[in-house]
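# starting from these lines, generate the structure:
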Amino acid sequence: MVGMGPDTAGTGVGVLLRGWRERRRLSQLQLALLADSSARHISFIENGRARPSQEMVLRLAEHLDVPVRERNALLLAAGYAPHYPEKRLDDPAMAALRSGMERLLASHDPYPALVVDGTFQVLAANRALGLLLTGVAPHLLEPPLNAMRITLHPEGVAPRILNLRQWRRHLLERMEQQVGLVRSEPLRALLEEVRAYPEPPGAAADGGEEDITELFPFALPLRIAFEGRVLSFLSTIATFNTPMDVTVSELAMETFLPADTETVAFLQAAVGTER
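Predicted structure coming up:
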């Protein structure tokens, strides 16, 4: 609908859409072509002169790759009800999802794996991950567990990470990217908290970056000192394709693959699962 007058909808959806378009570095014409619309209509929406339909909001959000939670925010800003539900993971409707994740985690033993939500709270983990948490301060293991706190806190895993500066930089960049995608105050507060953690005593001055690059030229490993040996892992992250629920859209399964034969042998013996 055109001709409502600036901000007649009283929502600011146009401002939000403009922000997402600029973040994706698309012109109004480029977005219009993707969404089967016109640059004029996109301009009217962004300037508050036109109220987009619910279908148009969802179409633009899809082409702008807007996170599911923020798609609901766009709909609310345009005066519509949220389109995507947000069920708790323990909701009966999520039973099949929980069961599938538990099977995936168990199948990854004897190598560590965990599932986190959008604020990096640990929702599930396998037995192998527990092995790596040996020596972590009890207060960090009280629910709700947070993967970033456990990893980077001076009383967590951090003192045993041999390439801490590299791994810390990687994790902070990952959090910064996520903060840039979702307007989450808890996530922003967590980022500021872990960023302020002091470096554990004895951390290597250079993190051994040159040596690690020579050993692992293909990807950054996580190297942990454990019981007189060094365990080396490569990290992968999996998310759900085309999620239709806010909770599901923010789930991430992180799996740690052994980066050398010594790590494989130790974990197979320690966790007791043959691969």
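
# contacts and neighbour counts: CA atoms only from here.
OK.

# now do the helices in the chain.
Under the criterion DSSP state H, the chain carries helices at the ranges 13-23, 28-34, 39-46, 54-63, 68-77, 95-108, 127-132, 147-152, 164-181, 185-195, 209-215, 246-249, 261-271.

# what does the second one contact?
The set of residues that contact helix 28-34 without belonging to it, under Cα atoms under 8 Å, 6 or more residues apart in numbering, is Arg21, Ser38, Ala39, Ile42, Ser43, Leu60, His63.

# one more to line up against the first:
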Amino acid sequence: MTTAATPLPPRATGVGALLREWRDRRRVSQLELALRAGSSARHISFIETGRSRPSQEMVLRLAEHLDVPVRERNALLIAAGYAPAYPETPLDDPSMDALRAGMEQLLTGYEPFPALVLDGRYDVRAANRGVALLLEGVDPALLQPPLNSMRITLHPAGLAPRIRNFAEWRGHLLAQMERQLALLRSAPLRALYDEVSGYPVPGSGGDRDPAAPGAVPAHSPAHSAAPFALPMMIEHRGTVLSFLSTIATFNTPMDVTVSELAVEAFLPADPETAAALWNAVR
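Modelled structure (predicted):
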């Protein structure tokens, strides 16, 4: 059973303390960071202790070598007394037209397999017809905008009762959120985690009762179709579909909004699932 994520300690405020915090998270020594950034361990030490104020260029260089998320790079710059370097453009802004069109084209290309675009709070920003198929039977209240993928998946009035390996899939999703919370001080994400981790788990131990009508035995082909990755096994119109989840993000994003977008696609884990989806759209 996945336990609640450990509350984050109060955030340091100075840029030196913040950089030290990121260096500790990445398990990088001052000397190693200095070599990566073309600096000296002495200078890194002075920055971290507040004896030296880093330039804007140095803050960004250190953040890059520590793989700091774009939103948090802005926080580092503000702590150092500089203006944020990365804008946060609303996805519906006209300047994002080409980006939205490209994502829509990508989602269409995945059909009939489900694919959707998520933001940093797991809100669904776009989805294809394959996703609509899986949402049949979900409580309409959960489908009111903004749709949230974690809420829809884990809520007992959402997909949860139909996911045959729910305990495993729930653990996977909560662990994914915990990894994000370890990097981002996001109050909305923390609130979402606290909400969805508190939902009741259908059945004994999270999975359906093996003796229940239509339950899938542990040795069934659907359960063993993808031993190399955890599938999501979901009942749809009397058939158990098995999917592998893949997530794609943008390389070197220069905008906070874009940095937090992800395209998640659910690919068939077996020929039966692929056939069922193709038949559903004919």
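
# looking at the helices of the first structure, which is closest to Gly202 of the first structure?
Gly202 of the first structure lies closest, by Cα to Cα, to one member of those: helix 164-181, at 10.9 Å.

# picking that back up, tabulate the helices of the first structure (TSV), appending mean neighbour count and distance to Pro201 of the first structure.
Formatted as TSV, those follow (neighbours: other Cα atoms under 10 Å; distance: least, Cα to Cα, whole Å):
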stretch	mean neighbour count	distance to Pro201 of the first structure
helix 13-23	18	40
helix 28-34	16	51
helix 39-46	20	52
helix 54-63	17	46
helix 68-77	21	40
helix 95-108	15	33
helix 127-132	17	20
helix 147-152	22	13
helix 164-181	16	12
helix 185-195	15	16
helix 209-215	13	18
helix 246-249	20	38
helix 261-271	15	26
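
# in CSV: the ones you listed, plus distance to Arg88 of the first structure.
Output for those, formatted as CSV (distance: least, Cα to Cα, whole Å):
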stretch, distance to Arg88 of the first structure
helix 13-23, 27
helix 28-34, 34
helix 39-46, 34
helix 54-63, 23
helix 68-77, 14
helix 95-108, 11
helix 127-132, 24
helix 147-152, 19
helix 164-181, 21
helix 185-195, 18
helix 209-215, 41
helix 246-249, 7
helix 261-271, 31
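
# out of those, which gets nearest to Lys87 of the first structure?
Distance to Lys87 of the first structure, taken as Cα to Cα, is lowest for helix 246-249 among the helices of the first structure, at 6.3 Å.

# okay, and the closest one goes to which residues in the second structure?
Mapping helix 246-249 of the first structure onto the second structure (TM-score structural alignment) gives residues 256-259.

# the matching stretch vs the first structure, average offset?
Its matched residues in the first structure lie on average 0.1 Å from stretch 256-259 of the second structure after superposition (mean Cα distance after the TM-score superposition for the first structure).

# distance from that stretch to the middle of the chain?
Its chain's C-alpha centre and that of stretch 256-259 of the second structure lie 13 Å apart, by Cα atoms, centre = their mean, to the nearest Å.

# contacts for that stretch, please.
Contacts of stretch 256-259 of the second structure (Cα under 8 Å, 6+ apart): 69-71, 86-91, 119, 249-250, 252-253.

# His219 of the second structure: which of those residues is nearest?
Thr249 (34.3 Å).

# measure the closest one to Ile78 of the second structure for me?
Going from Thr249 of the second structure to Ile78 of the second structure by Cα to Cα, to the nearest Å gives 26 Å.

# ok, now Leu173 of the second structure?
For Leu173 of the second structure, the distance to Ile78 of the second structure - Cα to Cα - is 32 Å.

# now Arg71 of the second structure
From Arg71 of the second structure across to Ile78 of the second structure, the span is 11 Å (Cα to Cα).

# wait, what's in contact with the aligned residue in the first structure for Met177 of the second structure?
Matched by TM-score structural alignment, Met177 of the second structure corresponds to Met175 in the first structure. Going by Cα under 8 Å, 6+ apart, Met175 of the first structure touches Leu187, Leu191.

# one more time with 7 Å
Contact analysis of Met175 of the first structure by Cα atoms under 7 Å, 6 or more residues apart in numbering lists Leu191.

# same thing with Gln166 of the first structure?
When contacts are counted by Cα under 7 Å, 6+ apart, Gln166 of the first structure touches Gly207.

# same thing but 8 Å
Per Cα under 8 Å, 6+ apart, neighbours of Gln166 of the first structure: Gly207, Glu209.

# so what corresponds to it in the second structure?
In the second structure, Gln166 of the first structure lands on Glu168 (TM-score structural alignment).

# distance of its match from Pro112 of the second structure?
From Glu168 of the second structure across to Pro112 of the second structure, the span is 25 Å (Cα to Cα).

# same thing with Arg208 of the second structure?
Going from Arg208 of the second structure to Pro112 of the second structure by Cα to Cα gives 27 Å.

# what's the answer for His219 of the second structure, then?
In this view, His219 of the second structure and Pro112 of the second structure are 28 Å apart by Cα to Cα.

# ok, back up a step: Ala225 of the first structure: which of the helices of the first structure is closest?
Going by Cα to Cα, the one of the helices of the first structure nearest Ala225 of the first structure is helix 127-132, 9.7 Å.

# what about the closest one, how far off from the second structure?
Relative to the second structure, helix 127-132 of the first structure is 0.4 Å off (mean Cα distance after the TM-score superposition for the first structure).

# against the second structure, where does that helix fall?
Under TM-score structural alignment, the match for helix 127-132 of the first structure is residues 129-134.

# contacts for that stretch?
For stretch 129-134 of the second structure, contacts defined as Cα under 8 Å, 6+ apart pick out Glu111, Pro112, Phe113, Pro114, Ala115, Leu116, His236, Leu277.

# restricted to strands, list those.
If you go by DSSP state E, those have Ala115, Leu116, His236 in strands.

# and those residues, which is closest to Ala12 of the second structure?
Distances from Ala12 of the second structure to these, taken by Cα to Cα, are shortest for Leu116, at 35.6 Å.
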